[in-house]
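*Asks:* take a look and give me a structure for this.
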Amino acid sequence: MPASEATVTEEIVDTEEVAEKVILFFGDSLTAGYGLELEEAFPALIQNRLDSLGLDYTVINSGLSGETTAGGRNRLSWVLSQKVDVFVLELGANDGLRGIPLVETRKNLQAIIDVVKDKNSATKIVLAGMQIPPNMGPEYTTEFRKIFPELAEENQIALIPFLLEGVAGIPELNLEDGIHPTSKGHQIVRENVWSVLNTMLE
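*Replies:* Below is the predicted model of the structure:
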């Protein structure tokens, strides 16, 4: 019997080795694809790209409309109940739009990064840079924008310079609210994400 037991063990190990890797997008309405069908949102478009290239990755869209960095921090442990190979952190826009103190936003983002690293040091982290309209004044707007590259450098993680590059402020690429991308806008966002993400894939 010992020989057959050894065979079973080997089969289990082999199965684990060929299991698909997981890319988890953890964000707000931008990740969730607010106002669109889920398959039109950029995480689904990334999955399509991966599939077309024959890359064995499963994309999980963990976007929640209205989510702040504090809310994300609170629900993180539940999301990390599974093994994650690449963690894309897209939070902060709602903090900025609500004028939440910058120190709080930075602290929450850092806490999320710390938890992901503590859970699995092998998880690759990508931080999505964000910018906001100047409603809160030039100083707040400028300092908000700096949070993301500074955190990426401090934590030595990858950075998408600005998630909505080429989309923000262009009426025809956004819904009527002027904030959330249309399906065409999400196609551009996909390219912004892919330009960074593809360098991290095995």
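*Asks:* CA atoms for contacts and neighbours, from now on please.
*Replies:* Fine.
*Asks:* helix or strand for V22, which one?
*Replies:* Under the assignment given by DSSP states H and E, the secondary-structure element containing V22 is strand 21-27.
*Asks:* what's the next helix or strand along the chain from that strand in contact with?
*Replies:* Beyond strand 21-27 on the C-terminal side, the first helix or strand identified by DSSP H and E is helix 29-32. Applying C-alpha atoms under 8 Å, 6 or more residues apart in numbering, the contact partners of helix 29-32 are 25, 38, 41-43, 61-67, 90, 180-181.
*Asks:* tell me the one of those residues nearest K83?
*Replies:* Sorting these by distance to K83 puts F25 at the head of the list, at 13.2 Å, by C-alpha to C-alpha.
*Asks:* was I right about that closest one contacting L91?
*Replies:* No. Checked against C-alpha atoms under 8 Å, the pair F25 and L91 is beyond contact range at 10.1 Å.
*Asks:* follow-up on the earlier one: quick check: which helices or strands does the strand holding V22 pack against?
*Replies:* If contacts are counted by 3 or more C-alpha pairs under 8 Å, 6 or more residues apart in numbering; DSSP states H and E, strand 21-27 sits against strand 57-63, strand 86-90.
*Asks:* who touches the most centrally placed residue in the chain in this structure?
*Replies:* Residue closest to the average C-alpha location in the chain (C-alpha atoms, centre = their mean): V88, at 2.8 Å. When contacts are counted by C-alpha under 8 Å, 6+ apart, V88 is found next to 23-26, 125-128.
*Asks:* next, the second sequence, to be compared with the first:
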Amino acid sequence: MKIKNNILTICLLWLLCLGGCDANVETKEQTATKQQTNEEGKADIVQTNEHTQTIVFFGNSLTAGYGLEPDQAFPALIQNRIDSLNLSYKVVNAGVSGETSAGGKSRIDWLLRQPIDIFVLELGANDGLRGIDPSSTYQNLQTIIQKVREKNPNVRIVLAGMQMPPSMGQNFTQEFREVYTRLAEDENVELIPFLLEGVAGISDLNQSDGVHPTVEGQKILAENVWEVLAPILKENAS
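*Replies:* Model prediction:
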């Protein structure tokens, strides 16, 4: 029981630090990342040829790869694997540190100026840490999904699930977890049950801040994503 409590404590500290660190870097890094994604990400999409499909990862610091080089974040690792299989997909990392579901809803429109074939949505963790009503998180994520689908009717959407530790209260953690399972069912999208599976709360897989995944941690995130993404790519190829 003591070990279990210690693990829950570590997970809680990890998630609380995530919210705190993201909030601290939000203004400076969020602006920089938006500019980089808006300029470089948009260019990447434009430069793809007619046979290349676009995969957009839309999320927060976990997607952005906070504290690491761009090629060490899990979206870049997904691109490497795609390239190794000679598949015609271009990955765009549209992650912004500190992003909430409301923030994502506000910035999705400019991203939709270019076609998207596969959309991976990774938002909501910061909502939970700030105690935002899960129903609001649900509505924001649903709006993002519906906007993407309206602009790109044939898009395939993957939702990256997140969880809160039990220490935050049974009712809240259950309701928060169900945001993702319910949304995946209601909107008929693929679900990654828990993006941070195998990483959250493990010190060796997180940076010195105890918050953001290390290079090795990002590799595990990439595996969690690939498990759901690979069948979609295979289906598209066939």
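*Asks:* F25 and L91 of the first structure - which one has more neighbours?
*Replies:* When neighbours are counted by other C-alpha atoms under 10 Å, L91 comes out ahead of the other of F25 of the first structure and L91, with 31 against 21.
*Asks:* residue in the second structure matching that one?
*Replies:* For L91 of the first structure, the aligned residue in the second structure is L123 (criterion: TM-score structural alignment).
*Asks:* find the nearest non-adjacent residue to its match, please.
*Replies:* In this structure, L123 of the second structure finds its nearest non-sequential neighbour in G59, 5.1 Å apart by C-alpha to C-alpha, 6 or more residues apart in numbering.
*Asks:* one more: A102 of the second structure?
*Replies:* Counting by C-alpha to C-alpha, 6+ apart, the nearest residue to A102 of the second structure once its immediate chain neighbours are dropped is N140, at 5.9 Å.
*Asks:* wait, isn't that neighbour in contact with T100?
*Replies:* No. N140 of the second structure lies out of contact with T100 (C-alpha under 8 Å); the separation is 9.3 Å.
*Asks:* which of these two has more residues huddled nearby?
*Replies:* Using other C-alpha under 10 Å, the more surrounded residue of N140 of the second structure and T100 is T100, with 25 against 21.
*Asks:* quick one, what contacts the aligned partner of the more buried one in the first structure?
*Replies:* For T100 of the second structure, the aligned position in the first structure is occupied by T68, per TM-score structural alignment. Contact partners of T68 of the first structure, counting by C-alpha under 8 Å, 6+ apart, are 28, 91-95.
*Asks:* nearest to L201 of the first structure, of the contacts of V88 of the first structure?
*Replies:* Using C-alpha to C-alpha, I23 is the member of the contacts of V88 of the first structure that sits closest to L201 of the first structure, with 9.7 Å.
*Asks:* the aligned residue in the first structure for F176 of the second structure: which element?
*Replies:* Superposed on the first structure with TM-score structural alignment, F176 of the second structure falls opposite F144. According to DSSP H and E, F144 of the first structure maps onto helix 138-155.
*Asks:* ok so, going back, so who does the match of L91 of the first structure touch?
*Replies:* Contacts of L123 of the second structure by C-alpha under 8 Å, 6+ apart are 58-60, 99-101, 104, 141, 160.
*Asks:* just N135 of the first structure next, same as before
*Replies:* T141.
*Asks:* can you give me the helices for the first structure?
*Replies:* Assigned by DSSP state H, the first structure shows helices spanning 2-18, 29-32, 42-52, 69-79, 93-98, 102-119, 138-155, 183-197.
*Asks:* many thanks, have a good one.
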